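K.L.:
pasting the sequence and the predicted coordinates here, then a few questions.
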Amino acid sequence: MAAVDSPRARARPFWGDTRFVLGLVLIAASIAGVWLVVTAARQTAPVLAAARTIVPGEVIGAGDLRPVEVALGASEGAYLAPDTLPEGAVAIRTIQEGELVPSGALGTADDARVTTIVIDTAVDVPAAVAAGSRVELWFAPPAEDQRTFAEPRILVADATVVSVAREEEVIGSAGAGLELVIPRADVAAALAAVADGSALSVVPVSGAAS
């Protein structure tokens, strides 16, 4: 009588097992996924960063920017690439030195709706106030006796500093000279305060980055 093969003898090789093949596929897919993530993270693209602090209303030229290589992934299109700076582009918000330039931070002169004025403050300004700082402009009108001043009030609620010349830089001055970016709507009031001899001062906006 012929011998009957046992179940163990008839077992298929393990590489023919569906579960084994599926496990290999999953491992390969996992390795490929990790490789793609690492490769994407290493890919960089050239974008433009501010070479100095740029304030609202300033016309931006090529010399104000520098190219840098960064990994942005899906955010790449949100920033200005080299050779794409529009002619006559104007900053519509402050762009800090070293910051990548968002496409949305640029506009035209009409978009800016701001202008610059120069003022002298009655007292020196805080050390934290520098180019790019957001400040409030306060004024105290002369009193009727012309020897004292009325209670200070806010003149411009949101101004941006372009430059500061502090006391040691302004001979004979007890305060400082500042160039400020202010909304065009506030220009008349600011010039009137300068003309009537109001005491002017600036206060950093709480929580604003300088």
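P.N.:
That came through, no problem. Numbering: from 1, shown residues only.

K.L.:
switch to C-alpha atoms for all contacts and neighbour counts from now on
P.N.:
Fine.

K.L.:
looks like residue 166 contacts residue 127 (just checking).
P.N.:
No. Using CA atoms under 8 Å, residue 166 is not in contact with residue 127, being 9.2 Å away.

K.L.:
look at residue 173 and say how many residues are nearby.
P.N.:
Using other CA atoms under 10 Å, residue 173 has 16 neighbouring residues.

K.L.:
okay, it and residue 68: tell me how far apart.
P.N.:
When distance is defined by CA to CA, to the nearest Å, residue 173 is 42 Å away from residue 68.

K.L.:
now swap in residue 187 and tell me
P.N.:
38 Å.

K.L.:
and those two? Which one has more around it.
P.N.:
Neighbour totals were compared for residue 187 and residue 68, and residue 187 leads with 18 against 15 (other CA under 10 Å).

K.L.:
ok, now how distant is residue 75 from residue 168?
P.N.:
45 Å.

K.L.:
so how far is the one helix or strand residue 137 maps to off the chain centroid?
P.N.:
Using DSSP states H and E, residue 137 sits in strand 134-140. Put simply, strand 134-140 sits 23 Å off its chain's centre (CA atoms, centre = their mean, to the nearest Å).

K.L.:
take this one as well and set it beside the first:
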Amino acid sequence: METRRSTGEELPKPAARRLQRPSWNDSRLVAGVLLVLVATIGGAAALRHYDSSIEVLQATRPLVPGQQLHDSDLRPVKVRIDRASSTYLGADEALPKGEVLREVRTGELVPRSAVGSGAAVHSKAVAVPVDSGQVATLVKGSVVDLWVSRKKTGETGRDAYDAPDRLLQRAVVARVPSAGGGFSVASDSGAVHVLVPDENIAEVLGAINQGAKVDLVPAAGSPLKGS
């Protein structure tokens, strides 16, 4: 068999190619950067398009029937709720004229239906003298049941009272006395102001004026001081 003899000549070696840094002249690099930019811009546009959140107003303190709204009572918050703009007061709108028609607790969104003409408020704030110990836990917006113990008639000497009778259920506290205020029937500066429906005002005032003992019992779930 014939074999090839070495001639002493070396076979050609392939030349090594140096890796080059990509430059802006590289069309592939430019195309990749453009694709990233397009994806980023498109994603941001899609998020803006599908972001249904709007700013509405939230109560920063309890709102009670009969009071007027002020900027300090409210703050804007972003929400994602169907038909929120038609249901709640918008943050980009002027505050509506009128008065609060129903209780709105701290942190709740303010419904448009909760503000309107004062003629629609059918309750009045009545000064109720109570023991100072009862006031310690009450705040504006507390919800209470009003109980009275009427004086017994015909009794001599020491005052005697009938069994307690509940006159009001789930009444809203409109104002509580400041620290150090008194609690006398003669002066309402230290009394708790409770919103009483118009049809019950005469009965509540009659009990107070006749010297009945009045107790305000917080209802279940009522806002209280420190809670």
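P.N.:
Received it, and whenever you're ready, just let me know what you need. Remember, it's a predicted structure, so these values are computed and weren't measured experimentally.

K.L.:
on that earlier part again, start and end residues in structure 2 for the strand holding residue 137 of structure 1, please.
P.N.:
Aligned using TM-score structural alignment, strand 134-140 of structure 1 spans residues 143-149 in structure 2.

K.L.:
average distance between the matching stretch and structure 1?
P.N.:
Using mean CA distance after the TM-score superposition for structure 1, stretch 143-149 of structure 2 ends up 0.7 Å from its aligned counterpart in structure 1, as a mean over the superposed pairs.

K.L.:
one step back: who are the packing partners of the strand holding residue 137 of structure 1?
P.N.:
strand 153-165, strand 199-204 (3 or more CA pairs under 8 Å, 6 or more residues apart in numbering; DSSP states H and E).

K.L.:
show me where structure 2 has strands.
P.N.:
54-59, 74-79, 99-100, 115-116, 123-128, 143-149, 165-175, 192-197, 213-218 (DSSP state E).

K.L.:
those: which one's closest to residue 109 of structure 2?
P.N.:
Between residue 109 of structure 2 and the strands of structure 2, the shortest separation by CA to CA is 4.3 Å, and it involves strand 54-59.

K.L.:
what's the closest one packed up against?
P.N.:
strand 74-79, helix 84-87.

K.L.:
and residue 205 of structure 2, what pairs with it in structure 1?
P.N.:
Using TM-score structural alignment, residue 205 of structure 2 pairs with residue 191 in structure 1.

K.L.:
near that match, how many other residues are there?
P.N.:
13.

K.L.:
contact partners for it?
P.N.:
Neighbour list for residue 191 of structure 1: empty [criterion: CA atoms under 8 Å, 6 or more residues apart in numbering].

K.L.:
trace residue 170 of structure 1 over to structure 2, please.
P.N.:
So, by TM-score structural alignment, residue 170 of structure 1 is matched to residue 181.

K.L.:
go ahead and confirm that match touches residue 136.
P.N.:
No. At 11.8 Å, residue 181 of structure 2 and residue 136 do not qualify as touching, with contact defined as CA under 8 Å.

K.L.:
lovely, talk soon.
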